[in-house]
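> Sequence first, then the predicted structure, then my questions.
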Amino acid sequence: MSQHLSKTAAPSPAETEARIRLHCLPELGPKRFKKLLSAFDSASSALSAPASAWRTLGLPAACSDARRSSEVREQANTTLQWLEDPDNQLLMWDSDRYPALLAELSDAPPLLFIRGDASLLELPQLAMVGSRRASAPGLDTAHSFAKSLAAGGFVITSGLALGIDGAAHQGALDAQGKTVAVLGTGLQHMYPARHRRLAADIVTNGGALVSELPLNSPAHASNFPRRNRIISGLSLGVLVVEASPSSGSLITARLAAEQGREVYAIPGSIHHPGARGCHQLIRDGASLVESIEHILEALRGWQQISSSAECPAPARHPLLDLLFAAPQSTEVLVLSSGWPLSDVLAALTEFELEGRVSCEAGRWYAR
């Protein structure tokens, strides 16, 4: 989605408020949000357009009728006050700081609310997901893998749920690594309540909490499958540790495969119901993982890049810097760099001949 929108400077305060108000409207998802901005050029113009223009675009009456409600205005004001805290940030999909991998999704969130270090979203991430009712061995495995991967330089991304998610976040923290929690609620509604302390620890230790939902959004069953596309969309790959065939983790794995991400699964006993989801993924083509080396081998290069990120290094070509942040399509590279297409293609060809980049499934990877 974002690859079809040019990157812009930070919007004016009035436009920022208008986008937040749009985002608070009922029944207005990412695709309808984009349709409005494409039709009216700005959120401010969209809000002031007549209801008939909204109907012409096929938007439901619930959207246009709520535009001037006091509740929507109050939500926008609350969000603007929340943004006064330096730990809180708002990323918009046409911002040059919006994570490039996530921007490739057709339904990328138009707004991302972030508490903590937003720059982590551009670093190499590996998602770890699994059952909320995981076994003790499953929790130990998730913690151990997350700890090793975080120590190796990957940001561990998960959903803050009970079970495997929580063990993965904690494993990253115990390695003094970084972790990102993508919530299925607004950032002012920590869910589950048992993980409020974990959420606070994530921010305190340099991680980030992320949500596409308005700040005051409570827990609702329909929002958790939606947030799974963000978990996989931010990541280079998804590791499923333990899951039943009906687990939401399999939704994340399916989305990852559709997004062109790597999918990994840890096998278990044929007698353990929590292993059946992973076995199904392996039958469907996921990579079977028995040790951390299996993942590092599949994603070789990223570990070295991440672990040496703080070491002094010679200046790199600007395009390589973009690719070290995340794999990108040629079109996204053109938008991100501001270079003409011919210059980008010429540089990529030279890098490919030198063995410094490779192109797979339409995306360029730094090597």
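Yep, it's here. Values in this document were obtained by computation on a predicted structure and should not be read as measured data.
> contacts and neighbour counts: CA atoms only from here.
Fine.
> Tell me where the stretch 101-250 of the chain has strands.
Applying DSSP state E, counting those that start in this stretch to the stretch 101-250 of the chain gives strands spanning 111-116, 125-129, 155-158, 179-182, 208-211, 237-240.
> will you turn those strands into JSON lines that also has distance to Gly58 and mean neighbour count?
Below are these laid out as JSON lines (distance: least, C-alpha to C-alpha, whole Å; neighbours: other C-alpha atoms under 10 Å):
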{"stretch": "strand 111-116", "distance to Gly58": "22", "mean neighbour count": "22"}
{"stretch": "strand 125-129", "distance to Gly58": "36", "mean neighbour count": "30"}
{"stretch": "strand 155-158", "distance to Gly58": "35", "mean neighbour count": "30"}
{"stretch": "strand 179-182", "distance to Gly58": "31", "mean neighbour count": "29"}
{"stretch": "strand 208-211", "distance to Gly58": "27", "mean neighbour count": "26"}
{"stretch": "strand 237-240", "distance to Gly58": "36", "mean neighbour count": "28"}
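> how about CSV for these, with distance to Ser144 added?
Shown next, in CSV, are the strands of the stretch 101-250 of the chain (distance: least, C-alpha to C-alpha, whole Å):
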stretch, distance to Ser144
strand 111-116, 24
strand 125-129, 12
strand 155-158, 12
strand 179-182, 14
strand 208-211, 21
strand 237-240, 13
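> Could I get the contacting residues of the closest residue to Gly166 other than its chain neighbours?
Excluding its sequence neighbours, the residue lying closest to Gly166 (C-alpha to C-alpha, 6 or more residues apart in numbering) is Leu160, at 5.5 Å. Counting by C-alpha atoms under 8 Å, 6 or more residues apart in numbering, Leu160 touches 166, 169, 181-183, 191-192, 195, 199.
> gap between Asp321 and Thr179?
Noted for Asp321: a distance of 22 Å to Thr179, by C-alpha to C-alpha, to the nearest Å.
> Flag every buried residue along the host helix or strand of Thr78.
Secondary structure from DSSP states H and E places Thr78 in helix 70-82. For helix 70-82, the neighbour count (16 or more other C-alpha atoms under 10 Å) marks 72-73, 75-76, 79-80, 82 as buried.
> want to compare, so here's the second one:
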Amino acid sequence: MHHNSASISAQSMAWIRLASAYSVATKKWLTLLSELNCNPEALLTSKSKASFLKSAPKTATHLFDKISEQSVKKALMWLDAETERHIITFGCCEYPEMLKTLDSPPLVLFVIGNPLLLQQPQVAMVGSRRASHQGKSIAEDMATALADAGITVTSGMALGIDAAAHKGALKGLGKTVAVMGTGPDTIYPYKHRPLHADIINAEGAVITEFFPGVPAKAWHFPRRNRLIAAISLGTLVVEAKIKSGTLITANLAADLGRDVFAIPGSVYHSYSEGCHWLIQQGAKLVTNVNDIFDELAIEPLCTRNIVNVENEKSEVNSLATDKLLASVDYDVTAIDVIAQRGSMPVQQAMALLLEYELCGLVTAVPGGYIKLRGK
């Protein structure tokens, strides 16, 4: 792992140069290295390069032409510009082992923030960019619960479910990793500048395999998605249409032998179709984070003070048995209906509901009140 260009070993430098061959599948370099039984530094020294080019078929010679010294220079300048920047190469001990299961693993990772996070157990959360309000709130709650249990939440910093997942993890006690489809010097989408900063400030990490100066291109996102699927123990799909990038990520995870989890939704909602299809294909149906822990055999960290939770619970339960609370539905319930059900004046009902709202049991919405889930 390197914090500045002065600290880069010749070995890592060689990996960076191989990685700079933007259009070459990394599998080609790795195959070449194993065929020649040498390391990247040796491969790039002029002597072995010359003997290799003599023996190699013409097709392999163009690999070397693809190396971009310009990109390498940009990478080193990027690294030196700020302290929380790091470059991790395929040969580093900090390189995440999980990524090595990929057919074409990235040879270089540009990291802003905490590089050690990449070694931690992670669960990916993915879903639609145009998610429903409910989907985003489920994603946020799930991410908070995962983070509180000591699991790093990994996503792609896109709009919709991704952003909700990162925000939920930041609300929890945990960390989050954003995998980008652009160079490390570009924030995409641009409106996520504050989110990007929040992730780094919370000792999370923003990572990418793309070199500085590389813009957002459509084909980068499937490439980015394979990293999200590979680096995580499992992938949780919150909302997805049938033909979507989200399902591609879920399928990649399954192909890599990772667990796929899906949250069911309404049969009337097109965003649930993808999740329901995944469940039919054998993804695990998830309604709370314990379903994920059961499957992954992770012991969640008990981070909360147990005693407090018990006290809170009994207090909440005495409220929950309350007739008035029982008269609030999970759908919007009008205030006069609630008052009528509780056989009390509207004013009194409103005063009690305000108390419930402060306890997080109900929430006021246009047209009345909604009981909150899990209460």
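Nice, thanks for sending it over. Predicted, not measured: the structure shown is a model, and the values here were computed from it.
> if you count residues, which helix in the first structure comes out on top?
Determined from DSSP state H, the single longest helix within the first structure is helix 136-151.
> What is that helix packed up against?
strand 155-158, helix 164-174, helix 292-298 (3 or more C-alpha pairs under 8 Å, 6 or more residues apart in numbering; DSSP states H and E).
> List just the one of those that sits closest to Ala49 of the first structure.
strand 155-158 (39.3 Å; C-alpha to C-alpha).
> Mean deviation, that closest one versus the second structure?
Averaged over the aligned pairs, strand 155-158 of the first structure sits 0.3 Å from the second structure after superposition, using mean C-alpha distance after the TM-score superposition for the first structure.
> okay, that strand sits on what stretch of the second structure?
Under TM-score structural alignment, strand 155-158 of the first structure corresponds to residues 152-155 of the second structure.
> Ok, stretch 91-110 of the first structure next?
Under TM-score structural alignment, the match for stretch 91-110 of the first structure is residues 88-107.
> Just the buried residues of the matching stretch, please?
For stretch 88-107 of the second structure, using 16+ other C-alpha under 10 Å, the buried residues are 88-91, 94-96, 98-99, 102, 104-107.
> Same question for stretch 262-273 of the second structure.
Those would be 262-265, 271-273, for stretch 262-273 of the second structure by 16+ other C-alpha under 10 Å.
> Equivalent analysis for stretch 179-199 of the first structure, please.
Going by 16+ other C-alpha under 10 Å, stretch 179-199 of the first structure has these buried residues: 179-187, 189-191, 198-199.
> re the thing from before, the match of stretch 91-110 of the first structure: how far from the chain's middle?
17 Å (C-alpha atoms, centre = their mean, to the nearest Å).
> swap in stretch 128-140 of the first structure?
The answer for stretch 128-140 of the first structure is 22 Å, by C-alpha atoms, centre = their mean.
> matching residues in the second structure for it?
So stretch 128-140 of the first structure sits over residues 125-137 in the second structure, by TM-score structural alignment.
> thinking again about what came up before, could the helices and strands packed on helix 136-151 of the first structure go into TSV alongside distance to Arg254 of the first structure?
As requested, these are arranged in TSV below (distance: least, C-alpha to C-alpha, whole Å):
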stretch	distance to Arg254 of the first structure
strand 155-158	15
helix 164-174	17
helix 292-298	18
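> Skipping adjacent residues, who's closest to the corresponding residue of the second structure for Asn228 of the first structure in space?
Using TM-score structural alignment, the partner of Asn228 of the first structure in the second structure is Asn225. Of all residues not flanking Asn225 of the second structure in the chain, Thr249 sits nearest, at 5.5 Å (C-alpha to C-alpha, 6+ apart).
> what residue of the first structure takes the place of the one you found?
Mapped onto the first structure by TM-score structural alignment, Thr249 of the second structure lines up with Thr252.
> all helices in the stretch 251-375 of the second structure, in order from the N-terminus.
270-280, 289-296, 306-320, 323-326, 335-341, 346-358 (DSSP state H, counting those that start in this stretch).
> For Ser51 of the second structure, find the nearest of these.
helix 289-296 (48.6 Å).
> who wins for proximity to Pro137 of the first structure among the strands of the stretch 101-250 of the first structure?
Among these, the nearest to Pro137 of the first structure by C-alpha to C-alpha is strand 237-240 (14.0 Å).
> quick one: the residue sitting nearest the centre point of the first structure and Ile164 of the first structure, what's the gap?
The first structure has Leu234 as the residue nearest its centroid, 3.3 Å off, counting by C-alpha atoms, centre = their mean. According to C-alpha to C-alpha, Leu234 of the first structure and Ile164 of the first structure sit 18 Å apart.
> what does Phe351 of the first structure give?
If you measure Phe351 of the first structure against Ile164 of the first structure using C-alpha to C-alpha, the figure is 40 Å.
> Those two: which is more packed in?
Remark: of Phe351 of the first structure and Ile164, Ile164 carries more neighbours, 32 against 18, as counted by other C-alpha atoms under 10 Å.
> still on that earlier bit, pretty sure the residue nearest to the centre of the first structure is touching Leu105, no?
No - if you go by C-alpha atoms under 8 Å, Leu234 of the first structure and Leu105 don't touch, sitting 9.9 Å apart.
> Compare the strands of the stretch 101-250 of the first structure and give me the one nearest Ala43 of the first structure.
Here strand 111-116 is closest among these (C-alpha to C-alpha), at 12.5 Å.
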